[in-house]
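Enquirer: sequence plus predicted model, see below.
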Amino acid sequence: MSSQFVGLLVLYLAILLACAPFLGRYIRRAVEDGNYSLTAWGRPLERLLYRLGGVRADAGMGWTQYAVAVLAFNLLGVVAVYALQRLQGMLPLNPQGFGAVSPDSAFNTAISFVANTNWQGYGGESTMGYLTQMLALTVQNFLSAATGIAVVFALMRGFARQSAATIGNFWVDMTRVTLYVLAPIATVIALALVSQGVTQNFDAYKEASLVTPVEYSQPKLDAAGQPVLDAQGKPVTEDLKTDRQTLAMGPVASQEAIKMLGTNGGGFFNANSAHPFENPNGLANLLEMLAIFLIPAALCFTFGEMVGDRRQGVAVLASMTVIFVAMACVAAMSEQMATPALAGLPVDHAASLLQAGGNMEGKETRFGIAASALFATITTAASCGAVNAMHDSFTAIGGLVPMLLMQLGEVVFGGVGSGLYGMLVYAVLAVFIAGLMIGRTPEYLGKKIEVYEMKMTAVAILVTPLLVLLGTSVAVMTEAGRAGVFNPGTHGFSEILYALSSAANNNGSAFAGLSANTPFYNTLLAAAMWFGRFWIIIPVLALAGSLAAKKRVPVSGGTMPTHGPLFVVLLVGTVLLVGALTYVPALALGPVAEQLQGAVTATAAK
């Protein structure tokens, strides 16, 4: 592990943890306090929106009403995003004249952006016009992020209230989160990114002449834009040569800001944050990494404020940080070492002033190994999915880290809102386990955890493993699933497992070797994304409703403290234990087997 990585990690955490408490308090006041002075500027607009929507801001909702509102709103979002893609050819702000997106790709993308996954089976700059990028994708980046924050507020109210029949008003929560939290911060980040060179315009694409012609190979596509397969079902490639380069333009910074802040991850360009127009330099890269964790970290302090004990939020944040730092260090050390195939060569692989050292394949030289490994850990610890390096080119263990972070349920900071409510579900499980060990009815924040709460907790925790493992099984057992694999064997299995882990856990990053823009994968992954999002939200809201109706139990001598180091250890252990028990067999067939194969190859080479 290089000193450069350690310094970058320390700087990153120092800035993040310095900002999070202040933002956490602001978020609580902005959403909960209708008379907060810092949000007075938007109150006339807020009231206007309520009148237009026929919403009574003072009317609370039970958990079933809240859940119906969440589902109805997001179903409407799917329809809107799908329609905009299919009608794209007739819409303005489309200087390249892109036609309608294919039905299966449009369906997959609509589900993806509504579910805060932002999985992209297409190249943004070669598929989507500016209006589609803004009205369909960027707008949904705000709304899907706001949905996650609204749901976690509902759960926090469940812990904070007692003998209550309501958990808030979904429409009020959505309005205030979007208007007072996401929009202002995203505007500031967008302007900062523009200052660093991120594109923001409506110009047509530019043509540039290359000094040296470029020869390259790419998959051959049919008239429908699907890969052409040979008789064995493998993709056909074609050799091309060009002396021209098209430079894509567009309103990039405005989408990039909310892409990171809302832990969305959907890039304007196919290369995502590895593209210099999205992420031009080290300062922009640091800003984007900070934006990813900013709200998830702040919400931990919001949680502490909501339940009247800031130490509770600090304990949750500490648990997230412990897992994150450990995973980041493993990824950095793995990438800093030479790949097994090269380890036997008589070459010095150590990092120095003259060379990056380690595994630079798939990484941008302007970021190097340290910033790439840290970015990969951050984006998969959070439910973001943005990438500044190709995860498919990481070492076997380096690639295992982002895969495992997703498989833990995206609770290590996680998506905005979704990470915290996922971690709180694990906290309920942790106190239940502790209660079993001492023979006492478990309590968390003064609420007894009984049969109903544990049923909802079990459903929320087990949904994504079911989707990941079942979906992976379907893909590897069918011809259509295997046809998209460019690298057969253990790495090909890892690509499929990574894709389903990413989709079901609403991350959106990918191992690039899987050709997933096919009717089979577009449908399979869309189902995983939808159920991976809303089959968790519904039991979380049910848990919130049940907790809100309970009375608070006074603290007694047998009450387990949930704000100290012991609880942090218990919570971290619970998260890792569930992940290990669920996914170790699948990981053994993929990245673990690949690492062992590489070690055997390196030994044979010597």
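Expert: Perfect, thanks for sending it. Numbers count the residues shown, from 1 in each chain.

Enquirer: rest of the way, CA atoms for contacts and neighbours
Expert: Will do.

Enquirer: which stretches of the stretch 451-600 of the chain form helices?
Expert: Remark: helices assigned in the stretch 451-600 of the chain by DSSP state H, counting those that start in this stretch are 451-477, 479-482, 490-504, 519-549, 565-587, 593-605.

Enquirer: try it against this one:
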Amino acid sequence: MTVQGWILILVFTGILLALTRPVGMWLHALYEGRRTPLHVALGPVERGFYALSGIDPDEQQSWRRYAVHMLLFNAVLMLLTYAVLRLQGVLPFNPQGLAAPSEHLSFNTAVSFTTNTNWQSYAGESTMSNLSQMLALTIHNFLSAATGIALAFALFRGFARRQSKTIGNFWADVTRVTLYLLLPLCIVYAIFLIASGVPQTLAATADVSTLEGVKQTLALGPVASQEAIKMLGTNGGGFFNVNSAHPYENPTALTNLVQMLSIFVIGFGLTWCFGKAVGNTRQGWAILAAMVILFLAGTTVAYWAESAGNPVLHQLGVPGANMEGKEVRFGAAASALFAVVTTAASCGAVNAMHDSFTALGGLVPIFNMQLGEVVVGGVGAGIYGSLLFAILAVFVAGLMVGRTPEYVGKKIEAREVKLSVLAIAVLPLIILGFTAISSVLPAGLALPLNKGPHGFSEILYTFTSAVANNGSAFAGVSANTPYYNGMIGVAMWIGRFFIIVPMLAIAGSLAAKKYTPAGAGSFPTTGGLWVGLLVGIILILGGLTFLPGLALGPIADHLAMIRGQLF
């Protein structure tokens, strides 16, 4: 561990905290449907979309109608993506003449990008045409991210509204987020990436000669535009196989820092937006404080583990930090920080191979995802996941003081608690269930590259990443098979929508309640005690469930490593 590494971590955190309020203010304007400076240029586009589609943006929807429209929208997009991929061989903008992906790979990819997971069982530069990258995949990067933010807005309204039967308009929320937030930011972001050396072209390849005189053919394509929304929308699907470790996706230390910032910035802003929506920004800062504590704790463990290196290699005369699977231009600190950031959010982009991390260094990304990716989480998904834990935390606090639980002016009753438990229970049920199945079936055991605890970690990571809608991989499971493509596809769909529907039901239930002012017996939900309780509930309910699985995988792997045994 070095001073420079800690400076990077602290500067990164400080920049995000400085951006939280301004980003939150912009999000709150979209949440309320107010005019922004961009309405002068983009307002006609928004109104034209409503006119062509027959949508009334002022029409309010109940939680059931909001959920149905959201599910239908995503189902149609998934089918569109599947069709484009299966027809890739006969569609234009395919300069390499790439054939269509198989049925099971097309299914997996369509579900993956629809659910904001962006799991990739393929190498992008040798599998997907430019049209597939731009139309089938990048469009999902925008719309799945916009869907997540829209869902967060719906839950905010559940807390903020009083005796209301509605939680907003799904179509208006998605349109405004896409048009006034994601699209403008990505245009600026893509220009920055192009200036930094990231390609943006419809050309297929370029022939170059290395300094040693070796001739190589390098894949090209519309990389910068996909890279921008990939990071900002916490999507994570790379244009190239090695993702943000590729110099065409992430060429410099500056682009690396900006990419990490862009993964977190909307998630940070949404906490402030929530506080403003419920009339008390301290509520948002309290949620953010819990997130930052968990994030810094994970970063410390991962950075320490990677800086300490592998004792087995040290005994062989290879001292220093663990640099296996890492880019020299980033080093151990930036690689460890990126790994924690991308798994604390539901991004899944990687600038180093997590399968090559030390056992404890690899445990942190797994654990981040198993917490439900609420440390900051995906755009929208992180804050509504945190609020589900907040409902359970205030319920526990209510039991402690012997009073009816209340949170931001709403009584938390049996219905909200049951729905929160239902949503949170999805992760352990599917992650552990699918991992167990794949650990005993021949089709599941045939594809991990390692045996023993590390091989089990590879399987556990795969389904943790899928259900948590993260999309990163240990890179140790050859997943492009009918078994894994099918199982991972189902896991991704359940992990996304089986949490969203109970969450929307909670939003509808809360919106119908009266406002209850805080009294002398109310549990305070803005101070240090509340932050500590929330962190504890997240760790206990979100983390301890997975302790046996972690013990069989990365913890056993670590114990074997310090005994001098490698698998």
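Expert: Ah, there it is. On a predicted model such as this, the values are computed, not experimentally measured, just so you know.

Enquirer: give me the TM-score for this pair.
Expert: With the length set by TM-score structural alignment, normalised by the length of the second structure, the two chains reach a TM-score of 0.98; 566 aligned residues with a C-alpha RMSD of 1.3 Å.

Enquirer: picking up where we left off before, would you turn the helices of the stretch 451-600 of the first structure into a markdown table with mean neighbour count and distance to Gly129 of the first structure?
Expert: Listed next are the helices of the stretch 451-600 of the first structure as a markdown table, based on neighbours: other C-alpha atoms under 10 Å; distance: least, C-alpha to C-alpha, whole Å:
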| stretch | mean neighbour count | distance to Gly129 of the first structure |
| --- | --- | --- |
| helix 451-477 | 18 | 32 |
| helix 479-482 | 18 | 30 |
| helix 490-504 | 28 | 25 |
| helix 519-549 | 23 | 21 |
| helix 565-587 | 17 | 39 |
| helix 593-605 | 16 | 40 |
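
Enquirer: to Tyr426 of the first structure, which of the ones you listed lies closest?
Expert: Closest approach to Tyr426 of the first structure among the helices of the stretch 451-600 of the first structure is made by helix 565-587 (6.6 Å; C-alpha to C-alpha).

Enquirer: find me the equivalent region of the closest one in the second structure.
Expert: Mapped onto the second structure using TM-score structural alignment, helix 565-587 of the first structure spans residues 528-550.

Enquirer: contacts for that stretch, please.
Expert: 286-287, 289-291, 294, 363, 367, 370-372, 389-390, 392-393, 424, 428, 432, 457, 460, 524-525 (C-alpha atoms under 8 Å, 6 or more residues apart in numbering).

Enquirer: now the helices of the stretch 451-600 of the first structure as CSV including distance to Leu294 of the first structure?
Expert: What follows is the helices of the stretch 451-600 of the first structure, written out as CSV (distance: least, C-alpha to C-alpha, whole Å):
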stretch, distance to Leu294 of the first structure
helix 451-477, 25
helix 479-482, 37
helix 490-504, 21
helix 519-549, 21
helix 565-587, 21
helix 593-605, 34
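
Enquirer: which one of those helices lies nearest to Asp392 of the first structure?
Expert: helix 490-504 (7.7 Å).

Enquirer: what range does the closest one cover in the second structure?
Expert: The aligned range for helix 490-504 of the first structure in the second structure is 453-467, by TM-score structural alignment.

Enquirer: try stretch 371-384 of the first structure
Expert: So stretch 371-384 of the first structure is aligned with residues 334-347, judged by TM-score structural alignment.

Enquirer: packing partners of whatever helix or strand Tyr50 of the second structure lives in?
Expert: For Tyr50 of the second structure, the host element (DSSP states H and E) is helix 39-53. Helices and strands touching helix 39-53 of the second structure, as assessed by 3 or more C-alpha pairs under 8 Å, 6 or more residues apart in numbering; DSSP states H and E, are absent.
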